[in-house]
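A.B. asks: pasting the sequence and the predicted model now:
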Amino acid sequence: LTDVARDVQYYAEVEIGSNMQKFRLDLDTGSSDLWVADITCKTRRRRFIKANSTTFKPVVGKFQISYGDGSAVKGFFGQDRVNVGGLVIEDQVIGLATAQSMSFSNDVIDGILGLGFNSISCMPGTLTPMDNMIKQNLIQSPIFSVWLGRSTEGGGGEYRFGSYDPERIDGELTWCPVTVKRYWQIKCDGLFFGDVDLQLASDVIVDTGTTLVIVPTDVAKAI
């Protein structure tokens, strides 16, 4: 992963198509869809030229996605080969954006690869990249792991599909059940700021596409 603006954002370089067109994608656990800009999209970012890929297939349908920060993207479907860190997914349905919010055009990323559950996909009836990795037997176990490096310690980071790196874990690995299979939503028993108990016990979402830790107003004031 590449660390942007001192831990504000991280992206991975992903290749799409037979000619391996390169895109900087935000690997986002808070959404479930994969999209990049189509060649017809007005953007400063990289665009997918489907005519240059011999493995591209058109797919009937259109999509529109709105994100929590107010940004949005819309376009049509396609299907092609996707290479994520050496794992080559065949016939992955992707969104090809024909229009997007200005914030995407001004960003360093070219699109988003969602790692959430299929139930929140804006492309109904399709398999997410993670689902396809499992179905196509590309990974050993149906898991992925993420490590986000701090810029003060060299930055960078990594996603591992099908495994995790024990060297990145300080202590024992802890498992939490997912409470609702939409986002990566787990039960938080409590939140401490130093030694202060902030009295927060609720479901929380682990979202790698969100820069900030978002909490209720009273908890934020206490911090």
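C.D. replies: Sure, I can see it.
A.B. asks: alpha carbons only for contacts and neighbour counts from here, please
C.D. replies: Fine.
A.B. asks: show me which residues of stretch 160-168 are buried.
C.D. replies: With burial defined by 16 or more other C-alpha atoms under 10 Å, the residues of stretch 160-168 counted as buried are 161, 162.
A.B. asks: thinking residue 204 is in contact with residue 188, fair?
C.D. replies: Yes: counting by C-alpha atoms under 8 Å, residue 188 is a contact partner of residue 204 at 6.3 Å.
A.B. asks: more crowded one of those two?
C.D. replies: Applying other C-alpha atoms under 10 Å to residue 204 and residue 188 shows that residue 204 carries more neighbours, namely 16 against 13.
A.B. asks: secondary structure element for that one?
C.D. replies: Taking DSSP states H and E as the criterion, residue 204 maps to strand 202-205.
A.B. asks: one more: residue 11?
C.D. replies: strand 9-16.
A.B. asks: mind giving me the packing neighbours of that strand?
C.D. replies: strand 2-4, strand 21-28, strand 72-84 (3 or more C-alpha pairs under 8 Å, 6 or more residues apart in numbering; DSSP states H and E).
A.B. asks: in the first one, what counts as buried?
C.D. replies: Translated: strand 2-4. So for strand 2-4, counting by 16+ other C-alpha under 10 Å, buried means 2, 3.
A.B. asks: contacts only, for the most centrally placed residue in the chain.
C.D. replies: With distances taken as C-alpha atoms, centre = their mean, the residue of the chain nearest its centroid is residue 28 (1.9 Å). Contacts for residue 28 (C-alpha atoms under 8 Å, 6 or more residues apart in numbering) come out as 112, 113, 114, 115, 116, 207, 208, 209.
A.B. asks: can you tell me the SS state at the spatially closest residue to residue 151 that is not a sequence neighbour?
C.D. replies: Distances taken as C-alpha to C-alpha, 6 or more residues apart in numbering place residue 6 nearest to residue 151, at 5.2 Å, with adjacent residues excluded. Assigned by DSSP: H, G, I helix; E, B strand; the rest coil, the conformation of residue 6 is coil.
A.B. asks: residue 6 contacts residue 154, correct?
C.D. replies: No: shown here, residue 6 and residue 154 do not form a contact pair, counting by C-alpha under 8 Å, at 10.0 Å.
A.B. asks: so which of those two has more stuff around it?
C.D. replies: Neighbour totals were compared for residue 6 and residue 154, and residue 6 leads with 13 against 10 (other C-alpha under 10 Å).
A.B. asks: against that first model, consider the following:
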Amino acid sequence: MFANFKVLYAIALALSFATSNAAAVPGFQKRENGAIKLDFNIERPDKLILNGNFTKRADDYNYALINEGSYYVAEILVGSNQQAVKVDVDTGSSDLWVVDTSSGISGTYGVYDHTTSSTFSRIASGFAVAYADQSHAEGDWVSDTIQLGGTGGPSLKNQEFGDATTSTINFGILGIGFPINEATADKYQNVPQSLVSQGYIHKNAYSLYLDSSDAAQGSVLFGGIDHAKYSGSLVSNPVVSQNDLDLNVNSVTTNGQTIDIGSNYVLDSGTTINYLDPTVLANLASALGAKYSSSGFYYFDSASDAKDISVNFDGVSVTIPASYTVGAFYDGDGNALTETGFLFLPQTNYHILGDVFLRNAYVVYDLDARTISLAQAKFTSDENITVIS
């Protein structure tokens, strides 16, 4: 029935935001010729609510969060009349899509009225995406002018994207992953590719900087690297998946112990916590002295019991401070399950290093070279940008 329906497991989105973090969305900034900096607001959920459908059988580790964010909200202008729409920047998917006014959705994130744009063109029906938390959107494939970051940003002519006439989500997505992961059999130039082909950047590559745990903003730097934002050296590793931005993780080290992993993990800005293989997670929790709850997660008696965790790749390690690994979990009714949950959950179906990891890494995604470069993030407002060529 849905020939072009593609389940993109790499992000799980929610219907509510932490309103205390809402703010005016920052825009684009040009940095050197061939580098475009797109700032975004970081919006966090009020509560990390665990999926009430979790099955507690020992061999069924498919726990997920219902309200998964953090979200990285950037503004784009759509159409000849520059309609302001806010989208979540996501490395775990590849399509841009926006919410159409015909969906009946309204609110602070904006909607797109294609009937008012003289540069609009309908391409085909059959746009459909679904995410791991069962949220979804459907509509048409269209093209129009897209301007990144609001007024003054790079303007992409005839950019293809999804126009969602039905959606369970009140905002769109700016997916910047591999084009092969687009939710259509007829592949097209997604936004990073269009930035190259329309002359704004030299290479399909970008750097992600999420800043510290209490920061209100982060940025994606298309076509450039900000050398002020990391310590040590950037070390490249090959992407090990044809579709997703996966790296091989060798091991994790904590509390004087190293736990072997030797498997692939997606580095995904659309996921808050880390999802580990259940056996790896059990060994890690044991090394930390974390306890197992009958509700299916690990926790500490006290937040002070948590320890730093280093994630080890070939040639580089990124350390997650202990304070980043602990947080509260809630059930579907909003009741606290624990105030000191371990922000790593078991998953058999997919393995992800999300916001908990990425906040501590400076990450350069080179989609042309199929490499990801990593270094320990440095939290600073200083800049030292060079162009990727």
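C.D. replies: The structure has been received and is ready for your questions. Predicted, not measured: the structure shown is a model, and the values here were computed from it.
A.B. asks: re earlier: Provide the aligned range in the second structure for the strand holding residue 11 of the first structure.
C.D. replies: Per the alignment by TM-score structural alignment, strand 9-16 of the first structure matches residues 71-78 in the second structure.
A.B. asks: now the matching stretch, how far from the chain's geometric center?
C.D. replies: On the basis of C-alpha atoms, centre = their mean, to the nearest Å, stretch 71-78 of the second structure sits 13 Å off its chain's mean C-alpha point.
A.B. asks: list the contacts of it.
C.D. replies: Stretch 71-78 of the second structure is touched from outside by 25-27, 38-44, 83-90, 112, 144-151, 218, 270, with contacts defined as C-alpha under 8 Å, 6+ apart.
A.B. asks: name only those of those residues that count as buried.
C.D. replies: Counted by 16+ other C-alpha under 10 Å, the contacts of stretch 71-78 of the second structure give 25-27, 38-44, 83-90, 112, 144-150, 218, 270 as buried.
A.B. asks: show me what contacts residue 27 of the first structure?
C.D. replies: 10, 11, 12, 112, 113, 114, 115, 208, 209.
A.B. asks: kindly confirm my reading that residue 287 of the second structure is in a strand.
C.D. replies: No: Residue 287 of the second structure: not assigned to a strand; according to three-state DSSP it is helix.
A.B. asks: I'd like the distance between it and residue 93 of the second structure.
C.D. replies: 34 Å (C-alpha to C-alpha, to the nearest Å).
A.B. asks: same check on residue 374 of the second structure?
C.D. replies: The value you get for residue 374 of the second structure to residue 93 of the second structure, if C-alpha to C-alpha is used, is 20 Å.
A.B. asks: between these two, which is the more surrounded one?
C.D. replies: Set residue 374 of the second structure next to residue 93 and count neighbours by other C-alpha under 10 Å: residue 93 wins out with 29 against 25.
A.B. asks: shouldn't the more buried one be in contact with residue 176?
C.D. replies: Yes: using C-alpha under 8 Å, residue 93 of the second structure is in contact with residue 176, at 6.3 Å.
A.B. asks: hang on, the earlier thing: so who does the residue nearest to residue 151 of the first structure touch?
C.D. replies: Taking C-alpha under 8 Å, 6+ apart as the test, what residue 6 of the first structure contacts is 150, 151, 152, 155.
A.B. asks: next: residue 181 of the first structure.
C.D. replies: For residue 181 of the first structure, the contact set (C-alpha under 8 Å, 6+ apart) comprises 117, 119.
A.B. asks: that one maps to what in the second structure?
C.D. replies: Residue pairing (TM-score structural alignment): residue 181 of the first structure is matched to residue 242 of the second structure.
A.B. asks: so its match, which of the three states?
C.D. replies: Of the three states, residue 242 of the second structure takes coil according to three-state DSSP.
A.B. asks: and residue 46 of the first structure, how many residues sit next to it?
C.D. replies: Applying other C-alpha under 10 Å, we find 20 residues neighbouring residue 46 of the first structure.
A.B. asks: and it, what does it touch?
C.D. replies: 23, 37, 110.
A.B. asks: relative to residue 90 of the first structure, which of those residues is nearest.
C.D. replies: Residue 90 of the first structure lies nearest to residue 23 out of the contacts of residue 46 of the first structure, by C-alpha to C-alpha, at 17.1 Å.
A.B. asks: so that closest one touches residue 111, yeah?
C.D. replies: Yes: counting by C-alpha under 8 Å, residue 111 is a contact partner of residue 23 of the first structure at 7.4 Å.
A.B. asks: nearest residue to residue 41 of the first structure in space, please, no chain neighbours.
C.D. replies: Once flanking residues are discounted, residue 41 of the first structure sits nearest to residue 98: 4.4 Å by C-alpha to C-alpha, 6+ apart.
A.B. asks: what does that neighbour align to in the second structure?
C.D. replies: Aligned partner of residue 98 of the first structure by TM-score structural alignment: residue 165.
A.B. asks: and what of residue 55 of the first structure?
C.D. replies: Under the alignment (TM-score structural alignment), residue 55 of the first structure maps onto residue 119 of the second structure.
A.B. asks: wait, is its match part of a helix?
C.D. replies: No: the assignment for residue 119 of the second structure by three-state DSSP gives coil, which leaves it out of any helix.
A.B. asks: quick one, helices of the stretch 101-250 of the second structure?
C.D. replies: Using DSSP state H, counting those that start in this stretch, the helices found in the stretch 101-250 of the second structure span residues 191-197.
A.B. asks: I'd assumed residue 157 was in contact with residue 1 of the first structure.
C.D. replies: Yes: at 4.8 Å, residue 1 of the first structure counts as touching residue 157 under the criterion of C-alpha under 8 Å.
A.B. asks: against residue 128 of the first structure, how distant is residue 179 of the first structure?
C.D. replies: Distance, residue 179 of the first structure to residue 128 of the first structure, by C-alpha to C-alpha: 20 Å.
A.B. asks: coming back round to it: surely the match of residue 98 of the first structure and residue 141 touch.
C.D. replies: No: counting by C-alpha under 8 Å, residue 165 of the second structure sits too far from residue 141 to count as a contact (10.7 Å).
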